[in-house]
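[1] Dropping the sequence and predicted coords here.
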Amino acid sequence: MSIADTQYLQIVDRILQHGYYANNRTGVPTYKLPHQIMQFDLAEEFPILTTKFVAFKTAVKELLWIWQLQSNDVRELQRMNCHVWDEWMRPDGTIGKAYGYQIRKYKQVDTLLHTLRTDPQNRRMIVSLWNIEDLPDMALQPCAYQTLWDVTDDRLNCMLIQRSGDMGLGVPFNMTQYAVLVHLIARAVGLQPGLFTHVINNAHIYENHIEALKTQLARREKAVKAPTLLLNPDIADFYQFTPDDIQLDNYVHLGKLPMEVAV
């Protein structure tokens, strides 16, 4: 059984057993627990769920749109045949000053790459999408909003802070795409991928996702071995990776579990 399935399903089970029930801005009530944490050693295993299908290519495209293209233009994502942001697209085609806009505005990826190469023991390597000044002009304020970076023994470690985590739909995407990000950044600066720690402040299950997640929990004993992440060996420049350069080898899963997104 993959480590990703083990840790993820433990949180799902805890929420269903002990979660606090309340409404929220979407109008679809949730069960929630605060301060849930997963941690993966990326040298040992790539974290993606096998107890349900996770759309890996879609997750990678969204990641590159935010971190590499540093875009807030949903039309650029749609040109990659990715539609995860369609519900939040404004009439101008953007999501306002959110996500990639904040990375580009402050050249945060370039700063991170430079610091990792020149001062890897720096304790201020932080990328933040939570810009208080711009929050009112965001179609959706960032959920996975901050990463903290560390280098130990030539291994690149990353902590992702997520203010709000939809366990059914969002978290499986986020855990996988930020693990990819650590691999890409590590390759770009000549390090090995290390620890990826995923901290979720408000981990919740929407009421209309409960039955699907119970089905997933029932698959726990059938979970299979995690796949292997393969990066194009000819590319070391973070800005040159395409979705085709990022592949999974032997991704075996137990099938799709449809769930409706809460907007």
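    Structure received.
[2] all contacts plus neighbour counts: C-alpha atoms, from now on.
    Will do.
[3] isn't there a helix covering V171?
    Yes. Per DSSP: H, G, I helix; E, B strand; the rest coil, V171 lies within a helix segment.
[4] quick one, what contacts it?
    G165 (C-alpha atoms under 8 Å, 6 or more residues apart in numbering).
[5] separation between it and I11?
    V171 sits 11 Å away from I11, going by C-alpha to C-alpha, to the nearest Å.
[6] L195 too?
    The value you get for L195 to I11, if C-alpha to C-alpha is used, is 19 Å.
[7] Quick check: chain neighbours aside, which residue is closest to H204?
    Nearest non-adjacent residue to H204, counting by C-alpha to C-alpha, 6 or more residues apart in numbering: K32, 4.1 Å away.
[8] neighbouring contacts of the host helix or strand of the one you found?
    Taking DSSP states H and E as the criterion, K32 maps to strand 30-41. The contact list for strand 30-41 (C-alpha under 8 Å, 6+ apart) reads 3-4, 7-8, 11, 15-16, 18-24, 47, 194-207.
[9] Included below, for side-by-side comparison, is a second structure:
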Amino acid sequence: MSSATDSARHYEWQYLDLMRRIWEQGDERIDRTGVGTRSIFGAQLRFDLSGGRMPLLTTKRVFWKTATREFLWFLTGDTNIRDLCAQGVQIWTDWPLDKYRKASGDAITREAFSARIVADDAFAREWGDLGPVYGKQWTDWPVYEPAGGGLFRQRPAGVNQVAEVVESLRVNPGSRRHIVEGWNVAEIGQMALPPCHKTYQFHVSGNRLNGLLYQRSCDVALGLPFNLWGGALFLRLLAQQCDLEPGELVWMGGDTHLYLNHAELVEAQLAREPEGDPRLAILRRPDSIFGYRIEDFEVTGYAPQGHLSAPVAV
């Protein structure tokens, strides 16, 4: 299969080739989590999104509804995990859970912690907030103005980058400034986790909308399948809102790695071959990009191979 022409290859071979390259050739190193990784620097994947196509992996099950719920949560600007936990989405629970366990000495399970976040408003306010992560930066980037005496004050409302990109795509499609940025240097220290999928840029070619997602850090086994879906979904929503056709998603990775304790997952996934042609239909066009609901999305043609799991490095 690896000798087939690019046009004949299943889109997922790009991902598997990247995984194999990292596992066999990556630089082994100690990382922030202490788990250890094999890493390469600088990687690129490209996916055609025309005709409803999405970069949804088939060699293992990717919970696309969970990834979609997370992305819609980003668009709300919320930074507390309470709404996610109420939907059964635990993507972000491990970071506040770890903080709570260290502070309290309570060896509470993740399930019990999540349930308490949902049930107890005061507990959620104290322990469920992640700081100014993705959604805050995307929809309310802080702006400061002179307040006299050499002081500055923060404006009540910041910059809604997503809304500005929608407007710029509509009125000035040839702009080179269709960018949504998550890396706010001044607020990195307040975040539970600095943004990994940090920069999105969009480009209009004719009536086609293309998008580029740059990640400074990428967990290829667990994170990248969700990141690819999220980047493609962002492009699809923008295209619908701006009366454009989905074009190509370009993904670029900085420190692109596999964790050493993901060996079983990696070996199992590399032994599989991709198959199928999943498509995403968006069933409704709301008045705003901020108005989508999980019920608006339908995936067909998706028959993934068995679920593969591995521990998250916190």
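    Good, I have the coordinates. Predicted model only: the values in this text are computed from it and were never measured.
[10] follow-up on the earlier one: give me the more crowded residue out of L195 and I11 of structure 1.
    Applying other C-alpha atoms under 10 Å to L195 of structure 1 and I11 shows that L195 carries more neighbours, namely 22 against 18.
[11] Spit out the contact partners of that one.
    Applying C-alpha under 8 Å, 6+ apart, we find L195 of structure 1 in contact with 39-42, 156-158.
[12] which residue lines up with the residue nearest to H204 of structure 1 in structure 2?
    K32 of structure 1 maps onto S39 in structure 2 when the alignment is built from TM-score structural alignment.
[13] repeat for A43 of structure 1
    Using TM-score structural alignment, A43 of structure 1 pairs with S50 in structure 2.
[14] Quick check: its match vs P286 of structure 2, distance?
    S50 of structure 2 sits 21 Å away from P286 of structure 2, going by C-alpha to C-alpha.
[15] How about W92 of structure 2?
    Separation of W92 of structure 2 from P286 of structure 2 (C-alpha to C-alpha) stands at 27 Å.
[16] What ranges does structure 2 have for its strands?
    Per DSSP state E, structure 2 carries strands over the ranges 27-29, 37-48, 144-148, 151-154, 179-181, 197-205, 208-219, 245-259, 279-282, 297-300.
[17] Now distance to A310 of structure 2 too, for those strands, in CSV please.
    Output for the strands of structure 2, formatted as CSV (distance: least, C-alpha to C-alpha, whole Å):
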stretch, distance to A310 of structure 2
strand 27-29, 19
strand 37-48, 14
strand 144-148, 43
strand 151-154, 42
strand 179-181, 29
strand 197-205, 21
strand 208-219, 11
strand 245-259, 10
strand 279-282, 27
strand 297-300, 25
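[18] mind checking which of those is nearest F113 of structure 2?
    Closest of the strands of structure 2 to F113 of structure 2 is strand 208-219, at 24.9 Å (criterion: C-alpha to C-alpha).
[19] And the closest one, what does it pack against?
    For strand 208-219 of structure 2, the packing partners by 3 or more C-alpha pairs under 8 Å, 6 or more residues apart in numbering; DSSP states H and E come out as strand 197-205, helix 224-241, strand 245-259.
[20] now that strand: which residue numbers in structure 1?
    Aligned by TM-score structural alignment, strand 208-219 of structure 2 corresponds to residues 155-166 of structure 1.
[21] Average offset of the matching stretch relative to structure 2?
    For stretch 155-166 of structure 1, the mean deviation from structure 2 after alignment is 0.5 Å (mean C-alpha distance after the TM-score superposition for structure 1).
[22] mind checking how far that stretch is from the chain centre?
    8 Å (C-alpha atoms, centre = their mean, to the nearest Å).
[23] Excluding covalently adjacent residues, which one is nearest to the most centrally placed residue in structure 2?
    In structure 2, the C-alpha nearest the mean C-alpha coordinate belongs to N227, at 3.7 Å (C-alpha atoms, centre = their mean). Nearest residue to N227 of structure 2, sequence neighbours excluded (C-alpha to C-alpha, 6+ apart): H197, at 7.2 Å.
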